[in-house]
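S.K.: test case, fold it:
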Amino acid sequence: MSRKIKKITYLGLYTAVAILLGYIESLLPVITAVPGMKIGLANLAIVLVLYQFGPLAAFMVQIVRILAVGFLFGNLFGIAFSLAGGMSSLIVMTLIKHQTVFGITGVSVAGGVTHNIGQILIASALVKNNQIMYYLPALIVTGVTTGLLIGLLCMEIRKRLYKYD
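M.R.: Okay, here's the model as predicted:
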């Protein structure tokens, strides 16, 4: 199989996995005091694509995932929040990926925190109320925790994928 076909196939699979994980997450009940707080399961696919294919491929998968999940299982506000969080997170992950201090877990943590900051900023702008910033400390803790979990999962998945690739 040619490299180009193989890459397109992998990106299609990663996109499908990201959409599926987004759907699964939409089914999970919100059990926190902070509205909209989620695990970020779909970011698993995004971080894997970022490391395997680079930022442009990760950007494409991210956009398709956000639009598909938003239109299928959400609404326009959800799309706006996801775009703000997803794009800011992807930019930061891309910028720090090449730093030797950060491994895949550190990049994932930075992405999780930045995702939440991007969402809180867009929420503040949409509702025209800065009081929403009081959620920021809880969202940062959640971003670190979920980013760590996603990063550790990414490390394990990468180890296993390289055996077969």
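S.K.: C-alpha only now, for contacts and for neighbours.
M.R.: OK.
S.K.: what comes up buried for the longest helix anywhere in the chain?
M.R.: Secondary structure of the chain per DSSP state H: the longest helix is helix 136-164. Buried positions in helix 136-164, judged by neighbour count with 16 or more other CA atoms under 10 Å: 136, 139-140, 142-154.
S.K.: contacting residues around the most centrally placed residue in the chain?
M.R.: The residue lying closest to the centre of the chain (CA atoms, centre = their mean) is Asn43, at 3.0 Å. Contact analysis of Asn43 by CA atoms under 8 Å, 6 or more residues apart in numbering lists 18, 150.
S.K.: following up with a second sequence; could you model it the same way so I can compare the two?
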Amino acid sequence: MKIKQIIYLALLTTIGLALHILEGMIPNPFLGIAPGAKLGLANIIGLITLGIFGLKYALIVNVLRCIIAGLVIGAITSMFYSIAGAVVSTCLMWIIYRYLSKYFSLIGVSVFGALGHNIAQLLVAAAIINNIRIFVYLPVMMLTSIFTGIFIGITANYTLEKTRIHMKNIISN
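M.R.: From the prediction side, this is the model:
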């Protein structure tokens, strides 16, 4: 791996971390409808990393972001939710992006990632509280996933279009 690639991956991780922390300061836009739901701003960086660098580096960026955010914020328990959501959503997005991109745009890829993220987080929650009944919340989470996935997908798509040429030149040099 080239130094420029390492620098860009470090920058992507840092931007993802900043978005993760910033999002924690934003009031829940779904309050009353879906307590605990978030926009998933850091997932913009995950999608961009996936589109430019591929699965391996998207996983590294997302997992590092989750670990560092958990340590910085001091929310070690929520780190488990974040890591599970990040790994599942990144892998699911890669499968859709790699094998079904003729059927789904980056926006569709993002929606699948948001759905996978919430399922993974509910699985972790069910394991922690030792109660599968938490899945009664799944329909609400799925509905919010569609909206957040579309928003994140549109944002990532726009950003990726604007940076793809620049990034390819950097990666190839």
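S.K.: fetch the TM-score of the aligned pair.
M.R.: After superposition, the two chains reach a TM-score (TM-score structural alignment, normalised by the length of structure 1) of 0.93; 163 aligned residues with a CA RMSD of 1.4 Å.
S.K.: that older thread, from Asn129 of structure 1, how far out is the residue nearest to the centre of structure 1?
M.R.: Distance of Asn43 of structure 1 to Asn129 of structure 1, computed by CA to CA, to the nearest Å: 28 Å.
S.K.: Ile122 of structure 1 now?
M.R.: According to CA to CA, Ile122 of structure 1 stands 11 Å off from Asn129 of structure 1.
S.K.: what does Phe73 of structure 1 give?
M.R.: From Phe73 of structure 1 to Asn129 of structure 1 the distance is 27 Å (CA to CA).
S.K.: those two - which one has more neighbours?
M.R.: Phe73 (13 against 10; other CA atoms under 10 Å).
S.K.: which residues touch the more buried one?
M.R.: Counted by CA under 8 Å, 6+ apart, Phe73 of structure 1 has contacts 23, 26.
S.K.: mind checking how far it is from Ser26 of structure 1?
M.R.: 7 Å.
S.K.: contacting residues around Leu50 of structure 1?
M.R.: Counted by CA under 8 Å, 6+ apart, Leu50 of structure 1 has contacts 57-58, 94.
S.K.: structure 2: which residue goes with that one?
M.R.: Using TM-score structural alignment, the partner of Leu50 of structure 1 in structure 2 is Leu50.
S.K.: which helix or strand contains that match?
M.R.: Using DSSP states H and E, Leu50 of structure 2 sits within helix 42-53.
S.K.: I'd like the next helix or strand past that helix.
M.R.: That would be, after helix 42-53 of structure 2 and using DSSP H and E, helix 55-73.
S.K.: buried residues in that next one, which are they?
M.R.: By neighbour count with 16+ other CA under 10 Å, helix 55-73 of structure 2 contains the buried residues 55, 57-70.
S.K.: wait, which of the residues you listed is closest to His117 of structure 2?
M.R.: Distance to His117 of structure 2 across the buried residues of helix 55-73 of structure 2 (CA to CA) is lowest for Asn62, with 12.1 Å.
S.K.: the closest one reaches Thr13, doesn't it?
M.R.: Yes: counting by CA atoms under 8 Å, Asn62 of structure 2 does reach Thr13; the two are 7.1 Å apart.
S.K.: for the residue mapped onto Tyr8 of structure 2 from structure 1, give its distance to Ala57 of structure 1.
M.R.: Under the alignment (TM-score structural alignment), Tyr8 of structure 2 maps onto Tyr10 of structure 1. Using CA to CA, Tyr10 of structure 1 is found at 10 Å from Ala57 of structure 1.
S.K.: ok, Pro29 of structure 1 next?
M.R.: 31 Å.
S.K.: so where is stretch 63-70 of structure 2 in structure 1?
M.R.: By TM-score structural alignment, stretch 63-70 of structure 2 lines up with residues 63-70 in structure 1.
S.K.: so how much does that stretch differ from structure 2 once superposed?
M.R.: Superposed on structure 2, stretch 63-70 of structure 1 shows a mean distance of 0.6 Å to its aligned residues (mean CA distance after the TM-score superposition for structure 1).
S.K.: contacts for that stretch, please.
M.R.: Counting by CA under 8 Å, 6+ apart, 15, 18-19, 22-23, 76, 78-79, 82-83 sit against stretch 63-70 of structure 1.
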